[in-house]
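Enquirer: Take a look and give me a structure for this.
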Amino acid sequence: MFFILMVFFSTNVYAKNTWIVRDIKLEGLKHVAAKEVFRNLVFNIGSKISKNDIKNSILALFKTKKFENIRVISSSNILIFKLQERPLIQNIFITGNSMIQDTVLKKYLTQLEIDHGFFLNPFHIKIFKKNIRQFYHDHGKYACNIKILSIPHTDHTIDLKIIISEGSLTYLNKIKIFGNDHFSGDKIISLFELNHHNIWWNIFEKNFYSYKKLQQGLKKLKDFYLNQGYFYFKIKQHNIHFSKNKNKVDIIIDIFEGHQYKISRFLIHGSVFNHYNDILNIVNLHNDELYNQEKIYSIVNDIKKLLFQYGYIKSQVILSPQINHRDKTIILNFNIDLQKRYFVRKIYFSGNKITKNFVLQRKMQQSEGEYFNIKKVENGKKKLEKTGYFKHVNVMYNIFSDKLRQIDVIYQVEEQSTGSVNFGLGYGFDSGLSFNSIISQDNLFGSGNNLNTNVTVNKYQKYADLSIGYPYFFSKKTEFNTRIFYSNKKYHLDDEENIFKKTYGIESNLGFRINDTDIVNIGTGYAHNAIKKFYDQKNHTFLKSNTSNSDSLINDANKNNLLNDYTISYSWMHDSLKYLYFPIFGNRTYISAKHTIPGSDNHFYKIIFDKVKYTPLNKKKNFIFLYHVHMGIGHGFKKHRLPFYENFSINNFNNIRGFQSETIGPKTIFDDIISKNCIQKEDNQLCESNRSIGGNAVIISNFELITPIPLINKKYSQFLRSSFFIDVGNIWNTNINNIQDVDSSTFSMLHNLKNTYSSFGVSLQWFSPIGPLVFSYAHPIQKNHDRQLEPFQFNIGKNW
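Expert: Predicted coordinates for the structure are as follows:
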């Protein structure tokens, strides 16, 4: 569709350059108001005009996109505008689309002004058809067809009927390679995502043809040869042949390999001052090394990054190869021009509506007034990302004055919610109805401080705590955390015996940051424990014993069964994980120790070692090996035992999947085999409690292979993870030497370290709006004789 412009002038008009308009008449208007037409004219009645004024008026009317044709007739200084409007769109009907939802199409149509109340614009129709067709092509549907029919009405309005025939997918039939002498056709075809063979997680998906994928494959092919020394490699041509119905495609690629070239030596040119040795270390090329374009370009980028660290933001590194065709060698010349060195004038922050500027400022390594250092600037970006306050962090640079060599750094952030209010209600076979409430704010009033509260109530426990943290206490390298807590817990031994423990206390620690990844903490704590043993005597007989853990524990307390513990703790943590949630590489190591000090009613120490490491197995970092180990040991001294409430236990962060919660480790043994809360031991009359009371030693290891999720689009990989795992470990009580010497409250132990629990299975992790959710299905390898299994498990918040 095109526009025809016809302007007629009478002979007397052409005889004059200008004239005065006596009147203006409009003909052909349907939906456009006359006022709008007159508003776009560059003259009025009585104006002195020329031919150019009429042309400009016509152009102004066409710019409204409401007219298809305009004719202007002049007679006796009267201008008559004969206007042909474009039809007005009344309704739009869409049929045949399944890949694209109606709402998406209608939104795009509205953006192109193809909607009710708009005048039909043929150019916008072309854009719509072109882009929708390209969408289907990108998704492998080259047989698609898009028709747009106009249904006119008598009032100069139309209905548009958009008919989409999506067609079937166009699959790759074959790829033929010509000109390859040094590499097999299969090797070359494997470089293309269009190859016939699918990786295991997409086994059900055929490879459809896509022009974008083909171009990506051709680039990979060229890079492959250039990285193998074939300096003059080129793709001579590639031809694409569709079948008649476009459901299959054949691709023919003709290449020229050429000869392999080696690097004989390299030279560094330019005034690089005292940076020569650093640059020399970056250019790790050796004589007679095959030419590798990827490696050489990487060297160039590394040189630029190095110079960026010293403020040379406009430095240039130009490669100039000298070719020796006879010897098939190359001399590489690195021509370096440092140009100007820039200072940072100001550091700005934008987008932080809640978080205070000083919170962002204290994360900066780059200082104002110093030479610009890209490494420090990027480290500032990483630190901001690691806070968890921001959804996105971008860095921009603005040269304030080229003459003064000044640059401004702008951090653009997009804030996200840092607080949560969670309430949980559940029911457990042992614990009955359970209520849990967690309120947390990691960026309190935008100050960077954090506040957390936790309340848990069930049959066995009432617990509450309040903690607050100051990441920057009195300097950038110190942090302070404190917590107050209250607990009222019931330890169920059997149907007649229970221990009730009420605890309140406070813990505080001061952290000293050594560097970006390491922090050392020292802390103090106080806990007041009120312990009461309740016994409902019935006609049961018990095994006799000279010792009892629970009795000895109470005997160690004062007459009111009150225990006051004063502790000092020490810890060191190294954290180099990439990303807080769903890390892809790095490790986190945590070592801590805690012991009581004089004045405590108990005398004990505990040591914990925890390490997790992520190792990528490929360049895409979608295959990752995860190793996690958790070890702990605790003992009493001065003839004291480790208090039972300080025992190690299994939790969501250190567990062996596939086994019921709180069933791993030492348990209470008693002789009441009728009790509903115990399991009869094999070949004797002893009964073992359902629930473990923990022990003073623990070793747990988790091995996981993180893999792409089958049949899931790549864009969801940052929210979903799957893995295969093996878990192994146990909890022991090393303070008991004779398992036969027990009574109704004696804690049993497993015989030796060989008696461990282990399992294997699969896991799915989802980073949901409420935090990480973990689903797992496990099968035991080695298990306890009571078979207290739980194959399917679900946890909230676990993220090694």
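Enquirer: When you work out contacts or count neighbours from here on, use the C-alpha atoms and nothing else.
Expert: Will do.
Enquirer: Against Trp19, how distant is the residue sitting furthest away from the middle of the chain?
Expert: Relative to the C-alpha centroid of the chain, counting by C-alpha atoms, centre = their mean, Asn12 is the outermost residue, at 75.4 Å. Asn12 sits at a distance of 10 Å from Trp19 (criterion: C-alpha to C-alpha, to the nearest Å).
Enquirer: do the same with Leu194
Expert: When C-alpha to C-alpha is applied, the distance between Leu194 and Trp19 equals 70 Å.
Enquirer: Tell me which of these two has more neighbours.
Expert: Leu194 (25 against 14; other C-alpha atoms under 10 Å).
Enquirer: What ranges does the stretch 1-150 of the chain have for its strands?
Expert: Listed in chain order, the strands of the stretch 1-150 of the chain (DSSP state E, counting those that start in this stretch) span residues 5-9, 18-20, 23-27, 48-50, 67-75, 78-85, 88-95, 145-152.
Enquirer: nope, the stretch 701-800 of the chain is what I meant
Expert: Counting by DSSP E, counting those that start in this stretch, the stretch 701-800 of the chain has these strands, from start to end: 720-732, 746-747, 757-768, 771-782, 792-796.
Enquirer: most packed of those strands?
Expert: Counting by mean count of other C-alpha atoms under 10 Å, strand 746-747 has the highest mean neighbour count of the strands of the stretch 701-800 of the chain, with a mean of 24.
Enquirer: that older thread, any chance of the strands of the stretch 1-150 of the chain in TSV, plus distance to Lys382?
Expert: Formatted as TSV, the entries for the strands of the stretch 1-150 of the chain read as follows, by distance: least, C-alpha to C-alpha, whole Å:
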stretch	distance to Lys382
strand 5-9	60
strand 18-20	69
strand 23-27	65
strand 48-50	65
strand 67-75	55
strand 78-85	57
strand 88-95	47
strand 145-152	47
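Enquirer: And this one, please, so the two structures can be compared:
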Amino acid sequence: MKFNKIILAALLAVSSSSFAQTNYDFVVEDIRVEGLQRVALGAALTYLPVQRGDAMNKFRVTQLIRSLYSSTHFESVKIYRDGSVLVVEVEERPTISSIIFDGNDDIKDEQLQESLDGANIRIGEPLDRTVITSIENGLKDFFYSIGKYNATVNAIVTPLPRNRVDLKLTFEEGDAAKIKQINIVGNEVYDDTELFGQMELKFDTPWWDFTSETRYQQQTLSGDMETITSYYKDRGYLQFGITSTQVSMSPEKDGIYITLNLSEGETYTVSDIELVGDLLGYEEFVRQLLPIRTGLLYSQAQVTYAEEFVSKYLGRYGYAYPTVTTIPEINEEDKTVKLTISVDPGKRIYVRRVNIEGNQTTADEVLRQNVVQLEGTWLSEGLLETSKSQLSRLTYMEEVEYETVRLPGEDDKVDIEFKVKEQASGQFNAGIGYGDATRLSLQAGIQQDNFLGTGKRVGANISTVSYQSTAQLTYLDPYFTIDGISLGGSLSYSEFDGGDFGTVRFNTKRWSLGGNIGYPINEVNRISFGLTYSDVELTSDNTQFEQTRQFYRQFEDPNDPEAPIDYASLLGSVTWSRNTLNRGLFPSSGSSQRASFSITTPNSDVNYFKFVSDNKWYYPLSRNQRWTVLGRIRLGYGNGYGDVDGIEQVLPFTENFTAGGADTLRGFENNTVGPRGVRRISSQALTTPNGVPVINDPSQDTLTLSSRSLGGNAMAIGGIELIVPTPFVETEFDNSVRTSLFYDVGNVWDTEFDYDAVKDLRLVQTQSSQVLADFSDWKYYRSSAGLSVQWISPMGPMVFSFSRALKEREGDDAKFFTFNIGSTF
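Expert: From the prediction side, this is the model:
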């Protein structure tokens, strides 16, 4: 800016001086503007504070030149007199034809363009050359702040025809200076190693510690200084301070030496806590909830928490802008401190209007169903955060932010501005997928979670994979009533081949019709009820296992034992769900719990019940939540109840739980973990040497095991994952690509399997690797560990898993690499 003023002053002096050599006291009879190319004559005349008939003088010349330069259209301006004609000769600023960035690695093109936009340097705009130097210097300062002291920035302006230019910014970033040494002086209470452990900046790290930050960054150093200060003040050192900081550089500008000088002081104990000001009559209640206690060491963290707690507490009642300050009174004689917390709640703030911006597809009323902060009521920070969380959990919302806007002239009213960014909420599928378990799959259909912007979920899908063909219609209205009651239904038909699914061989044809209704308990809890009618036709290879014999008894036809089995059921269900996740897709914090209990009605052909519980917890390890720990556990149990026609009911084996694959136990082939089918073969009739038959001996029966899993009626599967930043992927793609290191463990077992009845029988006609195990033992678990990458690609979701089975059983089918394309996860 100072440089601009110097140039302008010089130009004014030259122009005024040249004009002063002539007789400038004249009346303007005409005005002639020369040198215009793109700027219209009419537009140029609007910048001239002179008209025909005006008397010219030195002051008007200065005013005229200043006005033309302020229009930002002109590179130079000259004023002449031709008789009574005022001649204005201009040279227009060149127009920017293109902007090119070359050599920038640490700064993205988008960030650079934002910086240029602030200086009004855009394609199609006039180029102000005086701004170029300040931009170069500003970018150099940025590189210096991240330790790149050898970085250079050059702006190259290339003239083009018709007074246009190309602007090219070239960067030579160089290598960042590494921290060679950090010295801490003045610390006696805590040694260097302990304080270094609190700092993000590191030096002299081992080669394998690639996550440590050894590159010098000014902002990181400032953060480390705040961390050390908090470390001391949270432990009673009230008057701790960093007295000075020295940062020196090696002559080659590739090494940084940092010295921090500390003044530790002594510890102080809290002697008294006093609350003053207006606490709306809740002083004793607030006092009991404060974390600060007399007789304990002073803690800055507890003081900060106390201030935030009081502010949030007042915010619940509409006092959104309270002033809460803590005044320490230090007694140097006994090293104690009295804390006086002063509270001024200010005025109660009311919400005038709630505005929502950025929703191009979703209707306002759909989003407002999730906003619990109402217009006309007092402002509550808790309600705003709840509103943001509920909006963020919508699968068609990518980002949600809000801000409170105070109204001019109104000290007790605000507007709330919600800014949302939508993401694709549905897709039309017509493609081919392939997975190592599903093999070739064909699918076609449409799924829309935000149908026509109404928030309703509508789907019509037809798919076929190696083991199943499905046609399904689904509908869900999550806002059936204004109170948040949901209503949905589905109609489906499927054909299933257990042999290709990884289980024992059986085929089913099933069609079902169901409906459900859900009720919100509060912002995060929900309960729903469902009722589904199903008709199943079951065809098997006529192999009856010990685990399926009881089920077949009630349906088998003695005259046609190979006839298909047909049974119908009416299944009622109740589901409770709780969701505090921060996002609907790829969450990084919060938790979700879901528990469902379903049972067939007594008039069904089969009587059984099932219980399933799914739980996930996300614990972020870093502030940006790119490092997160995920813990999950899934439990399930099912069985029959009562009897039908005198036959005790069991869980149909078609409803058994299975495990293995991307959704349960990675490292094992899909649906292959669990009890094997056990077939008992009666002994042949024995005869004496004279050919006299004797009675068969059951102890001489033999067993065979299926090579495939039959599943079980009980399941417990869990795991822990460390979600890490995906290498070579930018931060903005975290919502579409996720990488994690995992450990999976679990088992599927059959509580009704009678191991004692068959454990002494001889096992024949089986693979040499198989052994008869107690399939009713829940401790017969498996485990695996590995790396998983999930990607929401334009083709659909993709899951890649590299895993190794750590605990496997005889007959298990372990897989090192698994992948699926075009399937959900």
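Enquirer: Overlay the chains and give the TM-score.
Expert: Their TM-score after superposition, calculated using TM-score structural alignment, normalised by the length of the first structure, is reported as 0.83; 777 aligned residues with a C-alpha RMSD of 4.4 Å.
Enquirer: coming back round to it: among the strands of the stretch 1-150 of the first structure, which comes closest to Leu580 of the first structure?
Expert: Taking C-alpha to C-alpha as the criterion, strand 88-95 is the member of the strands of the stretch 1-150 of the first structure that comes nearest to Leu580 of the first structure, at 45.1 Å.
Enquirer: Relative to the second structure, what is the average displacement of that closest one?
Expert: Average distance between strand 88-95 of the first structure and its aligned residues in the second structure, after superposition and using mean C-alpha distance after the TM-score superposition for the first structure, equals 8.1 Å.
Enquirer: Centre of the chain to that strand, how far?
Expert: Computed by C-alpha atoms, centre = their mean, to the nearest Å, the chain-centroid distance of strand 88-95 of the first structure equals 41 Å.
Enquirer: buried residues in it?
Expert: Neighbour-count burial for strand 88-95 of the first structure, with 16 or more other C-alpha atoms under 10 Å as criterion, is recorded at Leu88, Ile89, Gln90, Ile92.
Enquirer: Give me the contact list for that strand.
Expert: With contact meaning C-alpha atoms under 8 Å, 6 or more residues apart in numbering, strand 88-95 of the first structure is reached by 31, 102, 114-120, 156-164.
Enquirer: got it, and stretch 264-279 of the first structure?
Expert: Taking contacts as C-alpha under 8 Å, 6+ apart, the residues outside stretch 264-279 of the first structure that touch it are 285-289, 303, 306, 329-338.
Enquirer: ok now do the residue lying closest to Thr543 of the second structure once chain neighbours are set aside, which residues does it touch?
Expert: Beyond its immediate neighbours in the sequence, the residue positioned closest to Thr543 of the second structure (C-alpha to C-alpha, 6 or more residues apart in numbering) is Arg679, lying 7.8 Å away. Taking C-alpha under 8 Å, 6+ apart, we find Arg679 of the second structure in contact with Thr543, Gln544, Phe545, Glu546, Leu703, Thr704, Leu705, Ser706.
Enquirer: So which of those sit within strands?
Expert: Leu703, Thr704, Leu705, Ser706 (DSSP state E).
Enquirer: does the third one really touch Arg680, like I thought?
Expert: No - in this structure, Leu705 of the second structure sits apart from Arg680 without contact. The criterion is C-alpha atoms under 8 Å, and the distance is 9.0 Å.
Enquirer: Pick the one among the ones in strands among the contacts of Arg679 of the second structure closest to Tyr216 of the second structure.
Expert: The shortest distance between Tyr216 of the second structure and any of these, using C-alpha to C-alpha, involves Ser706 and amounts to 62.8 Å.
Enquirer: any idea how far Gln765 of the second structure is from the closest one?
Expert: Note on Ser706 of the second structure: its distance to Gln765 of the second structure, by C-alpha to C-alpha, is 10 Å.
Enquirer: can you tell me which residues contact Phe3 of the second structure?
Expert: With contacts defined as C-alpha under 8 Å, 6+ apart, Phe3 of the second structure is in contact with Thr130.
Enquirer: which SSE is Lys375 of the first structure in?
Expert: helix 374-386 (DSSP states H and E).
Enquirer: To what extent does that helix diverge from the second structure after superposition?
Expert: Averaged out, helix 374-386 of the first structure is 1.7 Å away (mean C-alpha distance after the TM-score superposition for the first structure).
Enquirer: what stretch of the second structure does that helix fall on?
Expert: The alignment of helix 374-386 of the first structure onto the second structure (TM-score structural alignment) covers residues 381-393.
Enquirer: quick revisit: save the contacts of Arg679 of the second structure as JSON lines, and put in neighbour count and distance to Ser463 of the second structure too.
Expert: Formatted as JSON lines, the contacts of Arg679 of the second structure follow (neighbours: other C-alpha atoms under 10 Å; distance: C-alpha to C-alpha, whole Å):
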{"residue": "Thr543", "neighbour count": "16", "distance to Ser463 of the second structure": "29"}
{"residue": "Gln544", "neighbour count": "16", "distance to Ser463 of the second structure": "31"}
{"residue": "Phe545", "neighbour count": "20", "distance to Ser463 of the second structure": "31"}
{"residue": "Glu546", "neighbour count": "15", "distance to Ser463 of the second structure": "34"}
{"residue": "Leu703", "neighbour count": "21", "distance to Ser463 of the second structure": "39"}
{"residue": "Thr704", "neighbour count": "21", "distance to Ser463 of the second structure": "36"}
{"residue": "Leu705", "neighbour count": "21", "distance to Ser463 of the second structure": "33"}
{"residue": "Ser706", "neighbour count": "21", "distance to Ser463 of the second structure": "29"}
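Enquirer: could those residues be laid out in JSON lines, adding distance to Gln51 of the second structure?
Expert: As requested, the contacts of Arg679 of the second structure are arranged in JSON lines below (distance: C-alpha to C-alpha, whole Å):
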{"residue": "Thr543", "distance to Gln51 of the second structure": "106"}
{"residue": "Gln544", "distance to Gln51 of the second structure": "107"}
{"residue": "Phe545", "distance to Gln51 of the second structure": "106"}
{"residue": "Glu546", "distance to Gln51 of the second structure": "108"}
{"residue": "Leu703", "distance to Gln51 of the second structure": "112"}
{"residue": "Thr704", "distance to Gln51 of the second structure": "109"}
{"residue": "Leu705", "distance to Gln51 of the second structure": "106"}
{"residue": "Ser706", "distance to Gln51 of the second structure": "103"}
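Enquirer: Of those, which is the nearest to Tyr618 of the second structure?
Expert: Closest approach between the contacts of Arg679 of the second structure and Tyr618 of the second structure, by C-alpha to C-alpha: Ser706, at 39.3 Å.
Enquirer: Any chance of a ChimeraX selection covering the buried ones in the contacts of stretch 264-279 of the first structure?
Expert: Per 16+ other C-alpha under 10 Å, the buried members of these correspond to this ChimeraX selection:
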select :285,303,306,329,330,331,332,333,334,335,336,337,338
